[in-house]
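J.: The sequence and its predicted three-dimensional model are supplied below.
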Amino acid sequence: MTKLSLSSFPANTYVTCKQCAKEINIYHLADCDFIVCPACRAYLEHTAGTEFQLKRTLNKLEFVPVITIGSIGIIDDEEFKVIAYIEKREKDTSYKWREYILFNYAIGYATLSEFDGHWSIIKGKEFFPDLVDIKDGHSSNIRYLNSDFQLFNKYTPQTIAALGEFGEDILVSKINAVEFVSSPYMLVKEKQGQKFEYYFGEYIEPKKIATAFNIDINTFPNRIGIGAIQPSKYLDRWNSLFTITGLAIIGVLLIHLLMGYLKPEKELFYESFQLIHSEVNGNNTIKSFASPSFDITDNSSNLEFFISSAVNDNWLEASMVLVNEQDNRTWEVSKGFEYYSGYEDGESWSEGDRYAEIMLSNIPKGKYHINIYPYSGDPNRDTLLVKVTANASMWRNTLLTCLALCLYPAYCWYRMRNFEKKRWDNSNYSPFVS
């Protein structure tokens, strides 16, 4: 866009108010059909030359304009002069908002709209020529600039009070407005009779406006709630993290598969042992035993112990001591399991397992055996299956890592969704309400 010099704006024209005889400053007489006297609020209609006639007197302003009429500012390299200020409300509701009419001498008019401290700049086909390509219809969704705009609001705006100059009669214009949003953008369709026009809006931060017009940011109204097109920082984070986290999870899985390829699982032994029971002081005990010797050939390995027995309505526990036969170093682990089943109220039930798994990590290279000390509440339990696997695939750790990677993206998704739900609370067309 071209940045204009101040000299691009035409010279001011001065006319006399028909009601209070005060002098009124007009910035663009050629397009001025109506003007409001800042002294007495007289609403004057342009008849010819510099002649105006009194139509009526408008209400007093409810708010003090943040931007003074006549101010010049540069927004996105486009120079604007503020030529009017309007206070509006939605017909048959209590919703009110403020609009500042901006004039760019080379291009045309734009509007700065403020509602509950949320600002947007709205421009027409003079700035976005492809707006004329949007077809009129009754769809709740419009595709524009590679974004899907969803129906957000339908309303009839009414002027409460105004100040400045206008190119149309703002008191009798019967416009039906329809807003479509795709944060931080908005499409506004204004329809009068069979004629319609689209406008494109973008959320704008108060700081940017304050900088453009050299205004103290502290004079701006405080934000209330969430604006219709207010951008969500969590949406940006979610969109970024969705891709990054997906790639990270793929990386973790590839590393897991690579480690499995470089250090494949190896079954060291798989054997069913006979349990020998004895009675000591009236208590049932099971004689301990040792496994056959086996070799760990990698410099460091994890070992998975799998024990199983067909217990029923009972339990079994085993303490296992891994012994290095070269230096007598030991590693001890204990694990138990229980299984119960029955039939009640016409249905069978069961709980527990008939097996358990135990993992040891960083076991050095060497020759080993296992001393096994079983315990059971079942005096008839006669076998215990034991399997030892080296370099067992540690899917649990991998899945926990993937889950940890998903925690912050999940938090951002929750905050993003909550933000969107609050945004759509202000709409009768919320996708979050069936």
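T.: It's in.

J.: When you work out contacts or count neighbours from here on, use the C-alpha atoms and nothing else.
T.: Will do.

J.: My guess is Leu405 contacts Thr245. True?
T.: Yes: between Leu405 and Thr245 a contact is recorded at 6.5 Å, counting by CA atoms under 8 Å.

J.: Tell me where the stretch 101-250 of the chain has strands.
T.: Along the stretch 101-250 of the chain, the stretches classed as strands by DSSP state E, counting those that start in this stretch are 108-115, 118-123, 141-144, 147-155, 157-166, 176-182, 185-192, 195-204.

J.: I'd like these as JSON lines, with mean neighbour count and distance to Asp298 appended.
T.: As requested, the strands of the stretch 101-250 of the chain are arranged in JSON lines below (neighbours: other CA atoms under 10 Å; distance: least, CA to CA, whole Å):
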{"stretch": "strand 108-115", "mean neighbour count": "20", "distance to Asp298": "69"}
{"stretch": "strand 118-123", "mean neighbour count": "23", "distance to Asp298": "65"}
{"stretch": "strand 141-144", "mean neighbour count": "15", "distance to Asp298": "60"}
{"stretch": "strand 147-155", "mean neighbour count": "18", "distance to Asp298": "56"}
{"stretch": "strand 157-166", "mean neighbour count": "22", "distance to Asp298": "78"}
{"stretch": "strand 176-182", "mean neighbour count": "20", "distance to Asp298": "58"}
{"stretch": "strand 185-192", "mean neighbour count": "20", "distance to Asp298": "60"}
{"stretch": "strand 195-204", "mean neighbour count": "20", "distance to Asp298": "62"}
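
J.: Comparison target, given below:
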Amino acid sequence: MHYTCPLCKTENKIDADFNIVEYVCRSCSNLIDISKNTSTKVVKKPIESVVLEVGQKGIINEVEYSVAGIIIRKYGSDIFWREYYLKDYKGNNAFLSESDGHWVFLKSIHKEDVKRKSWNSLVVEFNLLNYRRYETTECHIHSAAGFFEDALDFGLSTYKEYVNGTQMISEEKSNGETQYFFGQHISKYKVKKAFKIQNLPNYTGIGIVQPYYVNVKQMINIFCVAALLICLLQLYVYTTRTNYPVFEQKIKFEDVKNKEMVSKSFTLSGGSAPLKVKVYSGVDNSWANVQLSLVNESTNEIVYTSKDIEQYHGVEGGESWSEGNTTEEFNLCGVSSGKYHFLISAERQEPLFSNDSSSASVSEGGVTITKDPSGFINVVNSNTQESVSFGDLKTLENDQSSFGSLIRKTFEGKNLDSLLNVKPLPATPEPATDTNSVDIKATWLPVSFWNFSIVLILMTVLVIGCYWGRHLFNVSKWKNSSNSPYPQS
């Protein structure tokens, strides 16, 4: 449809089919009465934060609407809100109301569907829901644009708004008539997408039907399902977990020196969990190192770790001190079920020498010579407390140092080889002791209820926090209402 302004001859078009009574000329802003084709008055152009244009199309809830008219209403001296009159292709009405960046989508409803509890009640009922009166507002039309099927009333209009969560009932008394509208909050992003708008007014404050930031009921439903799944998972882990030591062995350092030992296999069953490893060696003012590789026999995946065991002590300045420990513990995290074995290697700080009972020694003139079964020669000058080690007796006899001269002078004419003739002992395994071995113990950790409990506690705290936050949100929403259901401080 198109109309030509009788004053400025500007053509005004709209792609909609409904009975138009008045329109505002887009050029000269005269309000034209269609029946008389004359101007009834000049109205202001709507410019205060208007983001839609007359004739603009958009899809809301799968229905295409055209913007038929725009009205800006004014309350007091400086409070404005915008009303966009919409028409679908069947000529049905809908409205978009925007105030302080908050949007409401409204449709007309029959007066008979709105029930009052009493003539002065603050509550009305619609579709079995109660709506509490938020405020009564008196306003007038400040500016307008577009096409209208009813004559605009520039006199004082009275609005009563009744609210229930994100829904509202709007009662408008204008020109001696009362109309009712049912409105719901609509996201500004949905409006932006529907009409393909680049920019929208920013939020200010809290809208009277603005939803809380979190859907608490939906969150509770999700948390309940999550809690049930967590409980079932915890039950599964608890009933399938093998909760006992899976590997324990004492290993001599000499058996794994410069090589790896393959341990016996062990099986882990149940859900993934840490494997706790404890290593012990009786180090004393020395150190030891243990290297472990956990091998999954099904996938050949290897987890490598290395741990130092150190223990030192002494006396300094008359005070005893100590540091380190003979025991170290660590976890291999996230080990899944399956069949495993360890690859083990270890080493320790070797002692300087050993006073083996099978060693031979000879003393004369304050000089002591000791030969151990391996052939090493150790010479000690008891007068000076100096000591020197030689790889064999021949090296000692050929030594040209002062030590060699002292020995030749002291044992002149004596056959050191016969004096220190020690037959090698047969090779017998050295018994494993705390100092020459390391104890390794691996434990498949028992089920921990800590993570299970902390998740449930956090979920509960979050729900309580959201309930409290929603209460504060609603208190803030109703603070500008004279009919607030919340005590006002």
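T.: Received, thanks. Being a predicted model, the structure only gives us computed values, none of them experimental.

J.: Report the TM-score for the pair.
T.: The TM-score (TM-score structural alignment, normalised by the length of structure 1) is 0.55; 269 aligned residues with a CA RMSD of 3.4 Å.

J.: Count the neighbours of Thr327 of structure 2 for me.
T.: Residues within reach of Thr327 of structure 2, counting by other CA atoms under 10 Å, total 17.

J.: circling back to that earlier point, okay, the strands of the stretch 101-250 of structure 1 in a markdown table with distance to Pro374 of structure 1 next?
T.: Below are the strands of the stretch 101-250 of structure 1 laid out as a markdown table (distance: least, CA to CA, whole Å):
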| stretch | distance to Pro374 of structure 1 |
| --- | --- |
| strand 108-115 | 75 |
| strand 118-123 | 71 |
| strand 141-144 | 69 |
| strand 147-155 | 66 |
| strand 157-166 | 83 |
| strand 176-182 | 66 |
| strand 185-192 | 70 |
| strand 195-204 | 71 |
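
J.: Can you say which of these is nearest to Trp395 of structure 1?
T.: strand 147-155 (40.5 Å; CA to CA).

J.: tell me the angle of that closest one relative to strand 185-192?
T.: Computed by axes from the mean of the first three to the mean of the last three CA atoms, to 10 degrees, the angle separating strand 147-155 of structure 1 from strand 185-192 equals 40 degrees.

J.: so strand 147-155 of structure 1 matches what in structure 2?
T.: Under TM-score structural alignment, strand 147-155 of structure 1 corresponds to residues 129-137 of structure 2.

J.: Give me the mean deviation of the matching stretch from structure 1.
T.: Compared with structure 1 after the fit, stretch 129-137 of structure 2 shows a mean deviation of 1.5 Å (mean CA distance after the TM-score superposition for structure 1).

J.: and the gap between the residue nearest to Gly155 of structure 2 when sequence neighbours are not counted and Tyr213 of structure 2?
T.: Distance criterion CA to CA, 6 or more residues apart in numbering; nearest residue to Gly155 of structure 2, sequence neighbours excluded, is His140 at 6.0 Å. Per CA to CA, to the nearest Å, His140 of structure 2 is found 33 Å from Tyr213 of structure 2.

J.: Where in structure 1 does stretch 165-172 of structure 2 fall?
T.: Taking TM-score structural alignment, stretch 165-172 of structure 2 hits residues 183-190 over in structure 1.

J.: Doesn't Cys412 of structure 1 belong to a helix?
T.: Yes: according to DSSP: H, G, I helix; E, B strand; the rest coil, Cys412 of structure 1 belongs to a helix.

J.: Quick check: it touching Asp236?
T.: No: judged on CA under 8 Å, Cys412 of structure 1 makes no contact with Asp236 at a distance of 9.2 Å.

J.: Looking only at neighbour counts, state which of these two leads.
T.: Legend: neighbour count by other CA under 10 Å for Cys412 of structure 1 and Asp236, higher for Cys412 (20 against 13).

J.: what's the counterpart of the more buried one in structure 2?
T.: Aligned partner of Cys412 of structure 1 by TM-score structural alignment: Cys466.

J.: got it, and Asp116 of structure 1?
T.: Using TM-score structural alignment, Asp116 of structure 1 pairs with Asp100 in structure 2.

J.: Verify the contact between that match and Tyr203 for me.
T.: Yes: using CA under 8 Å, Asp100 of structure 2 is in contact with Tyr203, at 5.8 Å.

J.: Of the two, give the one with the bigger neighbour count.
T.: More crowded of Asp100 of structure 2 and Tyr203, by other CA under 10 Å: Asp100, with 17 against 13.

J.: Now do the same contact list for the more buried one.
T.: Residues counted as contacts of Asp100 of structure 2 (CA atoms under 8 Å, 6 or more residues apart in numbering) are Trp81, Pro201, Asn202, Tyr203, Thr204, Gly205, Gly207.

J.: ok, so of those, who is nearest Pro485 of structure 2?
T.: After measuring the contacts of Asp100 of structure 2 against Pro485 of structure 2 - CA to CA - the closest member comes out as Gly207, at 16.5 Å.

J.: Just give me the match in structure 1 for the closest one.
T.: Going residue by residue (TM-score structural alignment), Gly207 of structure 2 aligns to Gly227.

J.: Give the burial count for that match, as a bare number.
T.: Gly227 of structure 1 has 22 nearby residues by other CA under 10 Å.

J.: same deal with Leu152 of structure 2?
T.: Leu152 of structure 2 has 16 neighbours, counted by other CA under 10 Å.

J.: and if you look at Leu405 of structure 1?
T.: Other residues within reach of Leu405 of structure 1, judged by other CA under 10 Å, total 18.

J.: what's the answer for Ser306 of structure 2, then?
T.: 12.

J.: Repeat that for Gln218 of structure 2.
T.: Counted with other CA under 10 Å, Gln218 of structure 2 comes out at 10.

J.: Would you mind measuring from it to Val225 of structure 2?
T.: Relative to Val225 of structure 2, and taking CA to CA, Gln218 of structure 2 is found at 11 Å.

J.: ok, now Ser157 of structure 2?
T.: 50 Å.

J.: which residue lines up with Val82 of structure 1 in structure 2?
T.: In structure 2, Val82 of structure 1 lands on Val67 (TM-score structural alignment).
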